[in-house]
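J.: I would like the atomic coordinates for the input below:
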Amino acid sequence: MSIRYKSAAESRITISELMLPSHSNFSGKIHGGYILSLLDQIAFACASKHSRAYCVTASVDTVDFLNPIEIGELVTMRASINYVGRTSMVVGIRVEAENIQTGVVKHCNSSYFTMVARDDDGHSLEVDGLVLDDLTTIKRFLKALKRMEMKRKRTDEFDHEDFTPDDYMKELEKYKVKVTYRE
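T.: Purely as a prediction, here's the structure:
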């Protein structure tokens, strides 16, 4: 079977939604959990469009809440496939909020969701390759690779059997912590 390739543009998704009082938290800003739910929905749609299959969220690597979203603002989310593996895809999502009275637009969130394609029996399904057709898609793919590499290094450093905090005590002294653990 030959590998099929798609450009990121073929799978891109944009959604917009007006933020209502029912979406707000106790401080009158839009609840982060509501935004996370929308992020998961658009990540699913983008990954499913690329893979032509049902997709599940494997991990959420980064969710940076940069600016609060107000009631009455129009939130627009743009999702794009940034990376593909054998069965997984990294979906990058940018969230902007527009004050519809003034036209002022602010960047509110950037997120990276790893999605896995599944067949009807729930088994991982191979996905189409990704065409890197401009500088932006190349950068996004390489950034996704770097995030995965950093995650692997972190796991290797801290999740091995012979880990000891003694190697890190000098570093911990710089922080507002009191270490009472002793081996």
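J.: rest of the way, CA atoms for contacts and neighbours
T.: OK.
J.: Would you mark the buried spots in the biggest strand by length in the chain?
T.: The strand that spans the most residues within the chain, counting by DSSP state E, is strand 105-118. Across strand 105-118, burial judged by 16 or more other CA atoms under 10 Å covers 106-118.
J.: Test my guess that K6 contacts L130.
T.: Yes. Counting by CA atoms under 8 Å, L130 is a contact partner of K6 at 5.2 Å.
J.: Mind checking what helix or strand follows the longest strand of the chain in sequence?
T.: strand 129-131 (DSSP states H and E).
J.: which helices and strands sit right next to the helix or strand following that next one?
T.: Moving toward the C-terminus from strand 129-131, the next helix or strand (DSSP H and E) is helix 135-158. Judged by 3 or more CA pairs under 8 Å, 6 or more residues apart in numbering; DSSP states H and E, helix 135-158 is in contact with strand 74-84.
J.: Can you check what angle separates the strand it packs on from helix 135-158?
T.: Here the directions of strand 74-84 and helix 135-158 differ by 70 degrees (axes from the mean of the first three to the mean of the last three CA atoms, to 10 degrees).
J.: Please give the structure of this sequence too, so both can be compared:
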Amino acid sequence: MQGRTAGNSFTVMNELVLPNDTNSFGNLMGGRLMYWMDIAAALAAMKHSNTPSMTASVDNISFKNPIKLGNIVHIEAKVTRSFNTSMEIHLKVWGEDSVHQYQYESNEAYFTFVALDPNGKPRPVPPIIPETEEEIKLYEGALRRRQLRLILAGKMKPDDANELKALFNK
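T.: Predicted coordinates for the structure are as follows:
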């Protein structure tokens, strides 16, 4: 299977925060943001794998700054690394206050998606070819993040996580 560049999966999604999207403080609800992030990640995964894909896991999502009513949400998603049938997608989120004309960082996260065949079974995905310095850094860290996810899910023993252990045994 021929590899694809990380840039080929790059997806940008924009949403306007409307009253129905906010909590009683006038901030975008976290669940609505995660919903939009899941859509952006799914689009990036489908662009890379050229097949429908589903969410397998979501890493920690930390909210750095709230996004206010009337502001614009910018979501960028890109596949950082693919494994056999799964893909790690990195997402960055910004808010934009168009009245005062400034952007601010809201959060970032990693989602894992699995590519599916027509029968809903996992199917192989193309390898990622990182090109930029940032893509290479994300690619190299993806194996450690994957090992941590597998340990936390009980699917890998900590002693088997060689890439992750290497961080502590220098």
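J.: okay, the buried residues of strand 105-118 of structure 1 in CSV with distance to A144 of structure 1 next?
T.: Formatted as CSV, the buried residues of strand 105-118 of structure 1 follow (distance: CA to CA, whole Å):
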residue, distance to A144 of structure 1
K106, 24
H107, 20
C108, 20
N109, 17
S110, 13
S111, 12
Y112, 9
F113, 10
T114, 10
M115, 13
V116, 15
A117, 18
R118, 21
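J.: Show the contacting residues for the alignment partner in structure 2 of C55 of structure 1.
T.: When structure 2 is aligned by TM-score structural alignment, C55 of structure 1 is paired with S53. S53 of structure 2 sits next to A42, A45, M46, F113, V114, A115, L116 when contact means CA atoms under 8 Å, 6 or more residues apart in numbering.
J.: Quick test: name the residue nearest the centre of structure 1.
T.: Centroid check for structure 1 by CA atoms, centre = their mean gives Y112 as the closest residue, at 1.6 Å.
J.: K6 and L130 of structure 1: which is more packed in?
T.: Remark: of K6 of structure 1 and L130, L130 carries more neighbours, 20 against 15, as counted by other CA atoms under 10 Å.
J.: distance of the more buried one from S24 of structure 1?
T.: Per CA to CA, to the nearest Å, L130 of structure 1 is found 37 Å from S24 of structure 1.
J.: circling back to that earlier point, who does the longest strand of structure 1 touch, helix- and strand-wise?
T.: Packing partners of strand 105-118 of structure 1 (3+ CA pairs under 8 Å, 6+ apart): helix 32-51, strand 54-65, strand 88-98.
J.: What sits closest to the counterpart of H23 of structure 1 in structure 2 if chain neighbours are left out?
T.: Under the alignment (TM-score structural alignment), H23 of structure 1 pairs with D21 of structure 2. Once flanking residues are discounted, D21 of structure 2 sits nearest to L28: 5.6 Å by CA to CA, 6 or more residues apart in numbering.
J.: Measure how buried the one you found is and give me the count.
T.: For L28 of structure 2, using other CA under 10 Å, the count is 24.
J.: Surely it is in contact with E15?
T.: No. Counting by CA under 8 Å, L28 of structure 2 stays clear of E15, with 10.9 Å between them.
J.: What lines up with T14 of structure 1 in structure 2?
T.: That one, T14 of structure 1, aligns with V12 by TM-score structural alignment.
J.: And for its match, the neighbour number?
T.: Neighbours of V12 of structure 2 using other CA under 10 Å come to 17.
J.: And it, how close does it get to G26 of structure 2?
T.: From V12 of structure 2 to G26 of structure 2 the distance is 24 Å (CA to CA).
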